[in-house]
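Peer 1: Below are the sequence and a predicted model; questions follow.
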Amino acid sequence: MSSSVERALRILVELASGPATISELGRRLDVHRTTSLRLLRTLEQERFVRRTADGRYRIGPRMTSLAQAALEGLDVRAAASTHLHDLGAACGHTVHLAAPEDGSMVYLDKVESRHAVRMYSRIGAPAPMHATGVGKTVLADLSESERDRLLGDPPYPRCTPNTRTTRSGLAADLAETAERGWALDDFEHEEFIHCAAAPIRDATGRVVAAVSVSAPHMVVDRNRLLALVPDLRRTATAISEELGWPGES
């Protein structure tokens, strides 16, 4: 990369955090004032930056439109693929990527377990939001009225003896999910399968999908499943960052 291109990119990165004067940019980036001015004029001509009335520079409209176009063109499955496979290789269990659609969670991608006992889930298949870890990560991000619109009136369909079918029971679980930042499917969807799930956020911070690790109880007990949560959450964070999420403030 040429030095001019590198410096121009560093200027854009710096201005992304807020407007700055030529002198401020020079000090932060250790670039001579004349060099900064030359680069800023070029960027201004191309509308990547704009000079304000007080003499400072800020991100310009062309940069904003490019960023928006890039975000709109992102594919959750494509952004997540490498991260899902890395998580699957590290833990050895089934990894799912799922997103909400028409009141259900739809599996977008799946990394198979290395173990002989495997799940019957398939890409494209729907799953109930209230009874799955991936679904509860999405519901935990919504208001009560939005949840009611998606789930309808209780009692919610019972999948196993552990399924939460009442509004109050599910609400308590979702409050805990929101507080700790991940969800647990405690044999609520399938009697012999438990899973942990973490939310995937877009550039606005909205939960748009979820990643989970699932395993039969005869392969992984509760403690070993919960031990995977830190890696699971790091994976969800990495995917979110691919989608433009800036992270926790």
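Peer 2: Noted; the coordinates are in hand.
Peer 1: switch to C-alpha atoms for all contacts and neighbour counts from now on
Peer 2: Fine.
Peer 1: residue furthest from the geometric center of this structure?
Peer 2: Distance from the centre of the chain peaks at Thr34, with 41.2 Å (C-alpha atoms, centre = their mean).
Peer 1: quick one: it from Ser143, how far?
Peer 2: Separation of Thr34 from Ser143 (C-alpha to C-alpha, to the nearest Å): 53 Å.
Peer 1: And Ala210, by the same measure?
Peer 2: Ala210 is 18 Å from Ser143, where distance means C-alpha to C-alpha.
Peer 1: Same check on Ser168?
Peer 2: 14 Å.
Peer 1: in the protein, which residue is closest to the centre?
Peer 2: Geometric middle of the chain (C-alpha atoms, centre = their mean) lands on Ile200, at 2.3 Å.
Peer 1: Alongside the first one, take a look at this:
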Amino acid sequence: MPKTAAPDDSLDNATELDNDDASGAAQALVTPVMRGLRLLRFIAEGGSTANLSEVGRRIDMNRVTVMRLLATLEHEGMVERLPQGGHTVGFSFLKLASRVLAANDLTTFARRVLAQLSSSLQLSAYLAVPDGGHVLYLLRDMPNTGLVSNIQVGSRVPAHLTTPGRMLIAHLSPEALRERLGDDPLPTVTGQSPATHARLAEILGADLERGCAWSFSAFEPGIDACAAPVMDATGDVIAAISVAGPQQRFEADGTLRERVEKEVKAAAKDLSALLGYRANGKR
């Protein structure tokens, strides 16, 4: 008589583990946040908040909770009151969404812009983005002349030390700069590095006035660099384009510096336009 296979306990154990995982995941969820997101999604999809009781019925929560969540979302700028009653998504919500969309578009558009810039100038071209008090090098395009800079994709450097970093912090207030970079003395890598906020303010002021930042062996000995800011559709500085090349090349070609500045500014302007920025009216 054939032997009957013993029940596979591993299946039961696996089911129990799956249930435990699901239970743990459910316990990790924050109910008030879920309710707020549910309400925000309802408004974003065109739902009316003129009748709070009806809203509560539609999204399965009581009227008082709806009222409190609306007040919180309104305070944070995620929703705004309509003159005729009810709410619509607020500017802060739209700005946040636009930044996420722009981040996806940013690298797509930037690759093309960097390739053109690098090919035209025969210099390494970079896209950098802010990362707290640092700058993160996100993309790089190099000419056939080879690598001249030690900066790699993924390099993270204190913002005040590099040209793209300076462009990313130049618009900040002194208080915001100190909060982001810390107190004096600031980290330095060469004798040209600003060690104090007072000196940094002078440099950033000149950068803003010129519309770009220059470094003459200030970060890497023998390497000159230029950067310009990239704006999103709302006019915020979200990235910087830079190029870097051997100092001797700039010294040998008296027209190169002027051409670099012009083309870096133009590339940053082109990328900003692709992201929806308009100099007059921003959009």
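Peer 2: That came through, no problem. What you see is a predicted model; the values in this text were computed from it and never measured.
Peer 1: Looking at Ala210 and Ser143 of the first structure, which has the bigger crowd around it?
Peer 2: Using other C-alpha atoms under 10 Å as the criterion, Ala210 of the first structure and Ser143 rank with Ala210 on top: 29 against 9.
Peer 1: Do you have the helices of the first structure handy? List them.
Peer 2: When assigned using DSSP state H, the helices of the first structure occupy the ranges 3-15, 22-29, 33-45, 61-72, 76-91, 133-139, 144-151, 167-180, 222-226, 229-242.
Peer 1: and of these, who's closest to Gly103 of the first structure?
Peer 2: Minimum separation from Gly103 of the first structure across those (C-alpha to C-alpha) falls at helix 144-151, 5.0 Å.
Peer 1: now stretch 172-179 of the first structure: which residue numbers in the second structure?
Peer 2: Under TM-score structural alignment, the alignment places stretch 172-179 of the first structure onto residues 202-209 of the second structure.
Peer 1: buried stuff in that stretch?
Peer 2: Ile203, Leu204, Asp207, Leu208 (16 or more other C-alpha atoms under 10 Å).
Peer 1: after superposition, how close is it to the first structure?
Peer 2: Average distance, stretch 202-209 of the second structure versus aligned residues of the first structure after superposition (mean C-alpha distance after the TM-score superposition for the first structure): 0.8 Å.
Peer 1: Please list the residues outside stretch 118-134 of the first structure that contact it.
Peer 2: 94, 98-99, 103-110, 112, 135-136, 138-139, 151, 156, 159, 163-164, 170, 183-185, 188-189, 195-199, 209-212, 215-216 (C-alpha atoms under 8 Å, 6 or more residues apart in numbering).
Peer 1: End to end on that stretch, go ahead and measure it.
Peer 2: End-to-end distance for stretch 118-134 of the first structure, by C-alpha to C-alpha: 18 Å.
Peer 1: That one corresponds to what range in the second structure?
Peer 2: By TM-score structural alignment, stretch 118-134 of the first structure lines up with residues 148-164 in the second structure.
Peer 1: where do the strands sit along the second structure?
Peer 2: Taking DSSP state E, the strands of the second structure run over residues 79-81, 87-89, 124-131, 134-141, 156-158, 213-216, 223-231, 237-246.
Peer 1: Leu139 of the second structure corresponds to which position in the first structure?
Peer 2: In the first structure, Leu139 of the second structure lines up with Asp109, judged by TM-score structural alignment.
Peer 1: contacting residues around that match?
Peer 2: Neighbouring residues of Asp109 of the first structure by C-alpha under 8 Å, 6+ apart: Arg77, Ser81, His96, Leu97, Ala98, Ile123.
Peer 1: Now with 6 Å, please.
Peer 2: Listed by C-alpha atoms under 6 Å, 6 or more residues apart in numbering, the contact partners of Asp109 of the first structure are His96, Leu97, Ile123.
Peer 1: Got a PyMOL select line for the buried ones in those?
Peer 2: Remark: buried members of those, expressed as a PyMOL selection using 16+ other C-alpha under 10 Å:
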select buried, resi 96+97
